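> fold the stuff below for me.
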Amino acid sequence: MAVILFIAAIVSWIACFLLIYYKHVHHKFSADQSGSGPQKMHHGATPRIGGVPIFAGLLSALAALYLGEWHVNSLFFVLAILPVWLAGIIEDVTKKVSPLKRLLAAFVAALLGMWLLDAKLIRLGLPLLDHLVSSYIVLNALLVMLAVGGITHAMNIIDGFNGLAGTVVLMILSALAYVSYQVGDVFLLGQCIALIGATLGFLFWNYPRGTIFAGDGGAYLWGFMIAEICVMLVYRNPSVSPWFPLLLVIYPVWETVFSIYRRKIIRGLPAGLPDAIHLHSLVYKRLVRHMIGSKEAAHIVKRNSMTAPYLWGLTAFSIIPAVLCWSNTPLILLFTGIFILCYCIFYAMIVRFKIKPWMTVGERTSESDENHKLSRDAA
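Coordinates of the predicted model:
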């Protein structure tokens, strides 16, 4: 496994280096400009095709696993990933693939996963529903599409600041690797290690400097792989609680659900409309921005990089209980509810300017008109 980790990491690292070094060749179609959207909190033109080196690192590791006697099906993951990864990469380059089309690509990938990897959901701990989905393949397919497509899209929602999504992915994959090891599922352990390595190679360049972004290609690849591993872990190992994956991914999933609620229900806007009042955006504007008021490039990058640790800490409130209680469904559901409550309290505190002094990393300045407008929008 150490060799697999090294192969994935070094290939991803080299591919990132080449994309950054030669960004002058491809920046016209592959770069994000600062200020080009409500969620662009970076400086300068930055390549957003990090999904390419992540995929390259993963592919090299899965090829190595394919040659091992225990992992002859590893390359099936590649075939299942392709629809959603290609949709994300095409969006990164053309900016013309709508969220609906990317979601449909995730549904197609989920169906491929059912066929190629036998990734099914037939055990949710609800007897009637379990009977229905195990008896009718169409219902099972719909449930798998909803679960895999939802997690895949949710991972893209939290990809907004240097190191945020990548480190959350590492935390989730580490938990999945631990439980896979505990139940003796070597195949899934190998998939986790391969993606961990590919992500580490990318994060070297992404955090804290933000010299390359994962983009939709990287975020959708992360989300789909995590979703497939979660589905297969529960399907292949009866000792794992069917709700264990929910607690693992509750941060991106709840961020998505909450975003739909505040856009569609509260504000009457399209659910897919981008905005700058996600939790990570509010942390940047309310908790981090006041540390350094300058608009110099170095200060912008520093503020960006100091945002993610807040969300890493929040994510730990779901990952740690999930690892400790991976076979205990009642405790998992309890901790899921506690996490949602903590998220909502934290969000409300930031929106209403009820921030505690110990939560800020520097002295806060006076509340600006922009902050008051943001407060009204988020309320």
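> could you use CA atoms for every contact and neighbour count after this?
OK.
> how many neighbours does Leu203 have?
Number of residues near Leu203 (other C-alpha atoms under 10 Å) recorded here: 30.
> thought it was touching Gly163?
Yes: Leu203 is within contact range of Gly163, at 6.5 Å (criterion: C-alpha atoms under 8 Å).
> quickly find the element holding the residue positioned nearest the centre of the chain.
By C-alpha atoms, centre = their mean, the mean C-alpha position of the chain lies nearest to Met155, the distance being 2.9 Å. Using DSSP states H and E, Met155 falls within helix 137-157.
> list the contacts of that helix.
Residues from elsewhere that reach helix 137-157 (C-alpha atoms under 8 Å, 6 or more residues apart in numbering): 103-104, 106-108, 110-111, 114, 120-122, 132-134, 165, 216, 219-224, 226-228, 249, 252-253, 255-256.
> can you give me the offset of it from its chain's centre?
The chain centre lies 14 Å from the centre of helix 137-157; the measure is C-alpha atoms, centre = their mean, to the nearest Å.
> again with stretch 256-265
So, by C-alpha atoms, centre = their mean, the centroid of stretch 256-265 is 18 Å from its chain's centroid.
> for it, buried residues please.
Across stretch 256-265, burial judged by 16 or more other C-alpha atoms under 10 Å covers 256, 258-260, 262-263.
> can you tell me which of those are in helices?
Judged by DSSP state H, the buried residues of stretch 256-265 include 256, 258-260 as members of helices.
> and those as a markdown table, adding distance to Val186?
Shown next, in a markdown table, are those (distance: C-alpha to C-alpha, whole Å):
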| residue | distance to Val186 |
| --- | --- |
| Thr256 | 32 |
| Phe258 | 36 |
| Ser259 | 37 |
| Ile260 | 37 |
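> and the residue nearest to the centre of the chain, how far from Lys23?
26 Å (C-alpha to C-alpha, to the nearest Å).
> ok, now Gly313?
33 Å.
> next: Leu117.
With C-alpha to C-alpha as the criterion, Leu117 and Lys23 are 37 Å apart.
> what does Ile350 give?
Relative to Lys23, and taking C-alpha to C-alpha, Ile350 is found at 37 Å.
> what's the answer for Arg286, then?
For Arg286, the distance to Lys23 - C-alpha to C-alpha - is 33 Å.
> go on, Ser135?
Taken as C-alpha to C-alpha, the span from Ser135 to Lys23 is 52 Å.
> ok, those two, which is more surrounded?
A direct count of neighbours by other C-alpha under 10 Å for Ser135 and Lys23 places Lys23 higher, at 17 against 12.
> want to put them side by side, so please do this one too:
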Amino acid sequence: MDEMILKLFISSFLFSVILHLSVIFLAKKYRLFIDSEMDKKPQKMHTLPTPRAGGIGIFAPFFWGLVLFYLYHPQPLFLGLFVGGSIIFMSGIIEDFNASLNPKTRLILQCLGAGFFVFLSESYLSNLGFGIELPAYIGIPFSIFAIVGMVNALNIIDGFNGLASGITLLALVCLYFLLPHSLIESCLIVILIASVLGFFIFNFPWGKIFLGDGGAYFLGFVLAGLLIHITQTPLNGETTPNISPWFGIALLIYPFWEVIFSIYRRKFIRHLSPVQPDKLHLHTILYKRFLKHNAKTSLFIVLSVSPFMILSTFVSSNDLFLLLISLAFILIYGVIYSRSTLFARKKR
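Presented below is the predicted three-dimensional model:
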């Protein structure tokens, strides 16, 4: 099994590297997927025109693996990830083509992709931990909401070289070491790790290519889908291992809380639309006020968040500990954010 996993990793990594090299070459030659110099998005933190189609080099190897696995080991999870992920990826890659979708259309596509995943994979949030069970008519829409939330959470933190992909890699490695390596889900995770790593080496630290909306949406979708599946669905006929539904929140508490806090900040403090982008995310503030360097900002945040992610993996079956880890992060985040904005006010 270990030899097969190594072959999967190497082949997926090489496939991803070749695709990313091809995308970088073709994008620059034919001006495809290139950030416009006139693009004034608040989250834009680079000045040189750069291809933003890194999601293609992650999407293709993973979906090739899904097709092969489904042919030899047909499982509802693979079909759910394939159909739902294709719709989610499409909702982002259209943006990367400079053919902008309005927020309502994007949200509808994301809900559709999440809905297909829940329906086809037969995985949804029914157990919330602490003995709380949800009926299907509540658990299914709640699951769709959670998936769409994580899709946008990964996109929110995709502002610096290696930030979103670094958090994703760390989360996937934690998942891999948590699951028995004999599970087919572990093989899927290996393919995704290799695919993301193939992107990461071109993105960090120099930013030769970006995830784009397609890549960020897709990674958020797959992470949310896998976490729902492994915390709610018996694996190979048994609950192996016993993973708390709070594990997903604690593992991805940084993007999870970033999107929750961003909605609160925009809606209730600044009285703006919750979907309107701004320059007030924690990573942007840390970059502008203190670090002044794209890649160093990503490295600082990933290293700061990693203890919470690793600790949550060690206590993955304990609802209370995972809740406390999440609350500790939220408290520290609040202190850092308030101190950083106070520093900004004093500078004025």
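> ok, and the closest non-adjacent residue to the residue nearest to the centre of structure 1?
Take Met155 of structure 1 and drop its neighbours on the chain: the residue closest to it by C-alpha to C-alpha, 6 or more residues apart in numbering is Gly223, 5.2 Å away.
> with distance to Lys302 of structure 1 as extra columns, can I get the buried residues of stretch 256-265 of structure 1 in CSV?
Formatted as CSV, these follow (distance: C-alpha to C-alpha, whole Å):
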residue, distance to Lys302 of structure 1
Thr256, 26
Phe258, 28
Ser259, 26
Ile260, 30
Arg262, 29
Arg263, 30
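> burial measure for the counterpart of Leu66 of structure 2 in structure 1, as a count.
Here Leu66 of structure 2 is matched to Leu62 in structure 1, going by TM-score structural alignment. Leu62 of structure 1 has 28 neighbours, counted by other C-alpha under 10 Å.
> Leu189 is in contact with Leu62 of structure 1, correct?
No: shown here, Leu62 of structure 1 and Leu189 do not form a contact pair, counting by C-alpha under 8 Å, at 11.8 Å.
> and the residue of structure 2 most remote from its centre, how far from Ile285 of structure 2?
Of all residues in structure 2, Arg348 has its C-alpha farthest from the mean position, at 35.4 Å, by C-alpha atoms, centre = their mean. As defined by C-alpha to C-alpha, Arg348 of structure 2 lies at a distance of 15 Å from Ile285 of structure 2.
> and if you look at Phe199 of structure 2?
Distance from Phe199 of structure 2 to Ile285 of structure 2, by C-alpha to C-alpha: 26 Å.
> what of Lys208 of structure 2?
In terms of C-alpha to C-alpha, Lys208 of structure 2 sits 23 Å off from Ile285 of structure 2.
> how about the helices in the stretch 151-300 of structure 1?
164-182, 186-206, 215-236, 244-248, 250-260, 279-282, 297-305 (DSSP state H, counting those that start in this stretch).
> mind putting these in CSV, distance to Phe55 of structure 1 included?
Shown next, in CSV, are the helices of the stretch 151-300 of structure 1 (distance: least, C-alpha to C-alpha, whole Å):
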stretch, distance to Phe55 of structure 1
helix 164-182, 14
helix 186-206, 7
helix 215-236, 8
helix 244-248, 23
helix 250-260, 21
helix 279-282, 26
helix 297-305, 24
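> nearest to His43 of structure 1, of those?
helix 297-305 (6.0 Å; C-alpha to C-alpha).
> where does stretch 159-175 of structure 2 end up in structure 1?
With TM-score structural alignment as the criterion, stretch 159-175 of structure 2 aligns to 160-176.
> give me the residues contacting the matching stretch.
39-41, 155, 158-159, 189, 192-193, 195-196, 199, 203, 206-210, 213, 219, 222, 226, 229-230, 248-249, 280-281, 304-305, 307-309, 311-312, 315-316, 319, 322-323.
> comparing Phe199 and Ile285 of structure 2, which residue is more hemmed in?
Phe199 (27 against 18).
> the more buried one pairs with which position in structure 1?
Aligned partner of Phe199 of structure 2 by TM-score structural alignment: Phe202.
> now Gly55 of structure 2
By TM-score structural alignment, Gly55 of structure 2 lines up with Gly51.
> how about that match: what's its closest non-neighbour residue?
With C-alpha to C-alpha, 6+ apart, the residue lying closest to Gly51 of structure 1 is Gly218, at 3.5 Å.
> from Val222 of structure 2, how far out is the counterpart of that neighbour in structure 2?
Matched to structure 2 by TM-score structural alignment, Gly218 of structure 1 sits across from Gly215. Computed as C-alpha to C-alpha, the Gly215 of structure 2 to Val222 of structure 2 distance reads 11 Å.
> is it true that Ala119 of structure 1 touches Tyr235?
Yes: assessed by C-alpha under 8 Å, Ala119 of structure 1 is found in contact with Tyr235 at 7.1 Å.
> more neighbours: which of the two?
More crowded of Ala119 of structure 1 and Tyr235, by other C-alpha under 10 Å: Ala119, with 24 against 19.
> neighbours of the closest residue in space to the more buried one that isn't next to it in sequence, how many?
For Ala119 of structure 1, ignoring the flanking residues on the chain, the nearest one in space by C-alpha to C-alpha, 6+ apart is Met232 at 5.1 Å. Other residues near Met232 of structure 1 number 19, with proximity taken as other C-alpha under 10 Å.
> please apply the same query to the one 4 residues further on.
Residues within reach of Arg236 of structure 1, counting by other C-alpha under 10 Å, total 15.
> so what does it match up with in structure 2?
So, by TM-score structural alignment, Arg236 of structure 1 is matched to Thr233.
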